[in-house]
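>>> Got a predicted model here, sequence first, then my questions.
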Amino acid sequence: MSNFRLPAKGSKIFFAGLGGIGMSALAQFINSLGYEVAGSDRDISSPSQAELFAKLAKQGIQHFVQDGSGVSSFAPDLIVFSSALEDDNPDFLAAPNTARMHRSQAIAAAVDQSGLKAIAVAGSCGKTSVTAWIAATMRAMGKAPVMINGGYSPDLESDTHPGNFGDGSDYVIFEADESDGSLVNFTPELSLLLNMGDDHHSKDKLEVMFKTFLDNAKHALVNDELAYLAKDHPSHKSFLSEQADFSLSQVQHNQQGVTFSLNGDFVQTSQWGVHSADNALAVIASLATCGFSLEEILPAMLAFCGVRRRFELKGRVKNVPLYDDYAHNPQKIAACIAAAQAIYNGPVLVFFQPHGYGPLGFMAEALQRELEGVLNPQDKFVFLPVFYAGGTTSFKPTSKEVCESYAQAGLKVDELADRELCSAYLAEQAKDYSCILVVGARDPSIPLWSQSLTDEAS
């Protein structure tokens, strides 16, 4: 049980930053619990967000420009906000006396109020895919889990629902975010820790956060490399290595997707890439820890059809497949490139739009190491301008500065001053590659833009 509480059912709750994929998922969940929900966003008029806001409106969730007018007219009992908002946000200034709650606190309170057992998924890579995969497998087993996710599941998309929330009555499955440290607010039935990267915080800080996240749960499930964080937990299990409770070996690919051996049992999946084998094992281990049998889990896993912007085929450019992926930290980007190399066995062209100046500076050294390990001589990595979402920043380092540093170190990299130059770049060079990747996070316009690069839609 968490220490956070929502106001009484029927109260008005306002989401400042409603257009964020995690915020909109939570807004739908709280709306389903019997609250009157509305919100604002700085990108309220963006064409890339039009479909999201239209579907939210069909659920009765109002949306406003983020200038303070919406919160004034809606007169909420509570404002829910994300870490992306600063203290001088117009909504805060317009309602200085209205109670506020961070998004993670609101998730914790809403999960408690639902009365459902919770599975919280944490880690630097794979959270969204694993969250969606657990939910899809449960549905295929005849269960009805609630899902609150940072990605869109095609099988949950409808005229009224964008796909990042699925209503239900059995479990609630959600992402626990380490980027702002908020994952320590959760007290789930099961805490699942997938891995630990280096795109947000130092190793020491992450270890403290992840240990607290595991300690707060009734059951802890952790990648065996991080098992030391759960060694004092009274109910913990590990996965991945040969020494783990759930071990992975013999990873291969066939026409359906990646396959592997789980403690000697053959596992077929519907997804591609070695990282998908790791994700699948985490799904199996989670559901087994919750009491489901392998006989139930393994066939049901094949129902998972992926998540939007996770190695999503958008179309072709001069007959070369182009994929859009949310990869934005060193490990995710390397995993995406490795998956493309394994599938197409040829040169890969990567366009990367960094999701902020701070994140790019923090991960620059780690990204260089990952690229040195994964790029083949004929591959090319192209930097696009850093995405700026507003707020305080130094505007350093730039993509050009990082690109020049990598080039001096011997990496085959390039930099474009404007992403609109990509079409001309592809017209000249696409034929030299077996696969094209567009990677980056936070910018909601990427899916439509990456689609526009293709001359043959998927």
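Good, I have the coordinates. Keep in mind that what you see is a predicted model, and the values were worked out from it rather than measured.

>>> From here on, just use CA atoms for contacts and neighbour counts.
Fine.

>>> Wasn't residue 119 part of a helix?
No - counting by DSSP: H, G, I helix; E, B strand; the rest coil, residue 119 is not found in a helix; it is strand.

>>> Does it touch residue 171 like I think?
Yes - look at residue 119 against residue 171 with CA atoms under 8 Å: they come within range, at 7.5 Å.

>>> ok, which stretches of the stretch 101-250 of the chain are helices?
103-114, 127-140, 203-215 (DSSP state H, counting those that start in this stretch).

>>> deepest of those helices, which one?
helix 127-140 (a mean of 25; mean count of other CA atoms under 10 Å).

>>> which secondary structure elements does that helix contact?
Applying 3 or more CA pairs under 8 Å, 6 or more residues apart in numbering; DSSP states H and E, we find helix 127-140 packed against strand 117-122, strand 146-148, strand 171-175, helix 274-289, helix 294-301.

>>> residue contacts, the residue nearest the centre of the chain?
Closest to where the C-alpha atoms of the chain average out (CA atoms, centre = their mean) is residue 128, at 4.1 Å. Remark: with contacts taken as CA atoms under 8 Å, 6 or more residues apart in numbering, residue 128 is in contact with 149-151, 175, 307.

>>> Against that first model, consider the following:
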Amino acid sequence: MKAPIHFVGIGGAGMSGIARILLARGVEVSGSDAKDSRTVLALRAQGARIELGHAASHLGNAQTLVVSSAIKPDNPELVEAKARGITVLHRSQALASLMVGRRAACIAGTHGKTSTTSMLTVALQHCGLDPSFAIGGDLNESGANAHHGSGDVFVAEADESDGSFLVFEPAVAVVTNVEADHLDHHGTVEAYVGVFDSFVQRIEPDGVLIACVDDPGSAALADRAEKLGVRVRRYGADGPDARILSYTPVETGGLAVVEIDGQRVEVRTAVPGSHMAANAIGALLAGLELGAPLDGLLAGLAAFGGVRRRFEFKGVSGGVRLYDDYAHHPTEVAAALTAARPVAGDGRLLVIFQPHLYSRTREFSVQFGEALGLADEVVVLDVYGAREDPMPGVTGAVVADAVTLPEGAVHYEPSFDRVPGLVAGLVKPGDLVLTMGAGDVTMLGPEIIAAL
């Protein structure tokens, strides 16, 4: 793709990464987005022409238009592109074209994709390799979500939410877990599981599936793949290829003892939680399959500083520490709070949770309530609708009502403006506050620190 390319919604996590790589390859890039952001400013600095708002004239001289599933058919730039007969690519198709000629390592799963992709990327870099990568979050090390590397490896987060990862042909595929989600698109649990079966069938003939067998869905997928003749490597507490013998929280990170291919090694992580240790071991197996040395990979994983919005430390004020996390599914919420508990130490754990999507809130309100019950105090905001229209009776209150904590420990607060003051009145020195959700709840962090 050398002709000019235009992105609708260029500031999005997936779109901006592709644009960043194309710019590094010398392609003329333009785009549009609803508002300015740090990402938009960074792309402009790299040479992209970006307009705010959406209009047919923004298309300019583009020969290809890239869209995501979030772009509606009546978008004026999409309508104009079709009228001109310009090639229209889905984001995943554009990403797949960047992988041509490179060994692709694609990380999929309901949870942990971004963290595992990031861990593998940093570990390979630590080994002296220079992989290209496209991740759904910004690495703390570089502040970037994508990079055009000089090496022959391309590491990519593979998004199952709309089935678009079925355009990839990985040499190495990692599946962290398979658990019901995105039913607004897939319709049924069976259809959601089925898309992972189709993904596995896209693995190159001499490729490998790396699966976490601690998760029933991923373990079953591995068994089905093996019957189809796919080579499979399994990791987890019962993983025959990489068996996790123990996990110990260490300050704000952890230490896992792992037996891998008959050799006992220590896997250190600077990010907390046994789920993060499992992600690191999936990345370790992928790195070995790509030919990287074990010692270098272990050193790289130990040095991995995390991803923005994945238990990201935001600051401390009045003896209260504030972290921010992207968790937006009950399993992710439970994992994040379990990881946060030893970090909180003797202090209390207070979570500010923003439900994401009306459909997900409706489907999983009870499970969200159970997961949030792992905190000491909970503030629930209203639903961040994202691409969905409101649904009657579906608000943050249905989650707050389901939280399994004593009366007085759960607060439903639909007003953003009131949250910082509310939190300031609830906490005391030594407590840990965690803002959580996939929406704009992250914006509350600085305001809470100021209120404290």
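Perfect, I can see it now. Model, not experiment: these values are computed from the prediction.

>>> Got a TM-score for the pair?
TM-score for the superposed chains, counting by TM-score structural alignment, normalised by the length of structure 2: 0.89, backed by 430 aligned residues with a CA RMSD of 2.3 Å.

>>> about what we covered before: so for residue 119 and residue 171 of structure 1, which residue has more residues nearby?
More crowded of residue 119 of structure 1 and residue 171, by other CA atoms under 10 Å: residue 119, with 28 against 22.

>>> what does the more buried one align to in structure 2?
Alignment note (TM-score structural alignment): residue 119 of structure 1 maps to residue 105 of structure 2.

>>> Distance-wise, check the residue nearest to residue 180 of structure 2 when sequence neighbours are not counted relative to residue 156 of structure 2.
Closest residue to residue 180 of structure 2 apart from its sequence neighbours, by CA to CA, 6 or more residues apart in numbering: residue 189 at 5.6 Å. Going from residue 189 of structure 2 to residue 156 of structure 2 by CA to CA, to the nearest Å gives 25 Å.

>>> Could you check which residue of structure 1 pairs with residue 89 of structure 2?
Aligned partner of residue 89 of structure 2 by TM-score structural alignment: residue 101.

>>> for residue 132 of structure 2, that is, sorry about that
Match for residue 132 of structure 2 (TM-score structural alignment): residue 146.

>>> Its match and residue 131 of structure 1: what is the separation?
For residue 146 of structure 1 relative to residue 131 of structure 1 (CA to CA), the value is 11 Å.

>>> Could you name every residue contacting both of these two?
residue 173.

>>> can you pull out the helices in the stretch 351-458 of structure 1?
357-374, 399-408, 422-429, 446-452.

>>> what's next to the third one, contact-wise?
The set of residues external to helix 422-429 of structure 1 that reach it, using CA under 8 Å, 6+ apart, is 317-318, 416, 453.

>>> Could you dump the residues you listed into CSV and include neighbour count?
Shown next, in CSV, are the contacts of helix 422-429 of structure 1 (neighbours: other CA atoms under 10 Å):
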residue, neighbour count
317, 20
318, 14
416, 17
453, 21
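
>>> Which two among those residues are spaced furthest apart?
By the measure CA to CA, 318 and 416 form the most distant pair in the contacts of helix 422-429 of structure 1, at 20.6 Å.

>>> In a helix, residue 37 of structure 1, correct?
No - applying three-state DSSP, one finds residue 37 of structure 1 to be strand, outside a helix.

>>> give me every residue that touches it.
Contacts of residue 37 of structure 1 by CA under 8 Å, 6+ apart are 12-15, 27, 30-31, 60-62.

>>> For residue 123 of structure 1, state which of the residues you listed is nearest.
Nearest to residue 123 of structure 1 among the contacts of residue 37 of structure 1, with distances taken as CA to CA, is residue 27, at 23.1 Å.

>>> counterpart of that closest one in structure 2?
So, by TM-score structural alignment, residue 27 of structure 1 is matched to residue 19.

>>> Residue 342 of structure 2 versus its match, what's the distance?
In terms of CA to CA, residue 19 of structure 2 sits 40 Å off from residue 342 of structure 2.

>>> hmm, back to that, mind listing which of the contacts of residue 37 of structure 1 are in helices?
Judged by DSSP state H, the contacts of residue 37 of structure 1 include 27, 30-31 as members of helices.

>>> from the residues you listed, which is closest to residue 411 of structure 1?
residue 27 (43.4 Å).

>>> ok, the closest one - how many residues close by?
There are 29 residues near residue 27 of structure 1, going by other CA under 10 Å.

>>> Quick check: it vs residue 53 of structure 1, distance?
Residue 27 of structure 1 is 12 Å from residue 53 of structure 1, by CA to CA.

>>> How about residue 387 of structure 1?
22 Å.

>>> Then residue 428 of structure 1?
According to CA to CA, residue 428 of structure 1 and residue 53 of structure 1 sit 37 Å apart.

>>> the more surrounded of those two?
residue 53 (23 against 10).

>>> which residue lines up with the more buried one in structure 2?
Looking across to structure 2 (by TM-score structural alignment), residue 53 of structure 1 lines up with residue 40.

>>> that's a helix at that match, yeah?
Yes - per three-state DSSP, residue 40 of structure 2 lies within a helix segment.

>>> Quick check: closest non-adjacent residue to it.
Per CA to CA, 6+ apart, closest to residue 40 of structure 2 is residue 11, 5.5 Å.

>>> doesn't residue 41 make contact with the one you found?
No - with contact defined as CA under 8 Å, residue 11 of structure 2 does not count as touching residue 41 (9.2 Å).

>>> Looking at these two, which one has more neighbours?
Between residue 11 of structure 2 and residue 41, counted using other CA under 10 Å, the more crowded position is residue 11 (25 against 13).

>>> Now name the helix or strand holding that one.
Using DSSP states H and E, residue 11 of structure 2 sits in no helix or strand.

>>> Need the counterpart of residue 64 of structure 2 in structure 1.
In structure 1, residue 64 of structure 2 lands on residue 78 (TM-score structural alignment).

>>> Just give me the neighbour total for its match.
Residue 78 of structure 1, neighbours per other CA under 10 Å, totals 20.

>>> can you tell me how far it sits from residue 345 of structure 1?
Counting by CA to CA - residue 78 of structure 1 and residue 345 of structure 1 are separated by 53 Å.

>>> swap in residue 360 of structure 1?
29 Å.

>>> now swap in residue 222 of structure 1 and tell me
32 Å.

>>> more crowded one of those two?
residue 222 (28 against 12).

>>> Quick check, the more buried one in contact with residue 233.
No - using CA under 8 Å, residue 222 of structure 1 is not in contact with residue 233, being 11.1 Å away.

>>> returning to that earlier point: okay, the contacts of residue 128 of structure 1 in JSON lines with distance to residue 394 of structure 1 and neighbour count next?
Converted to JSON lines, the contacts of residue 128 of structure 1 look like this (distance: CA to CA, whole Å; neighbours: other CA atoms under 10 Å):
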{"residue": "149", "distance to residue 394 of structure 1": "31", "neighbour count": "28"}
{"residue": "150", "distance to residue 394 of structure 1": "27", "neighbour count": "25"}
{"residue": "151", "distance to residue 394 of structure 1": "29", "neighbour count": "24"}
{"residue": "175", "distance to residue 394 of structure 1": "30", "neighbour count": "26"}
{"residue": "307", "distance to residue 394 of structure 1": "33", "neighbour count": "22"}
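
>>> Noted, bye for now.
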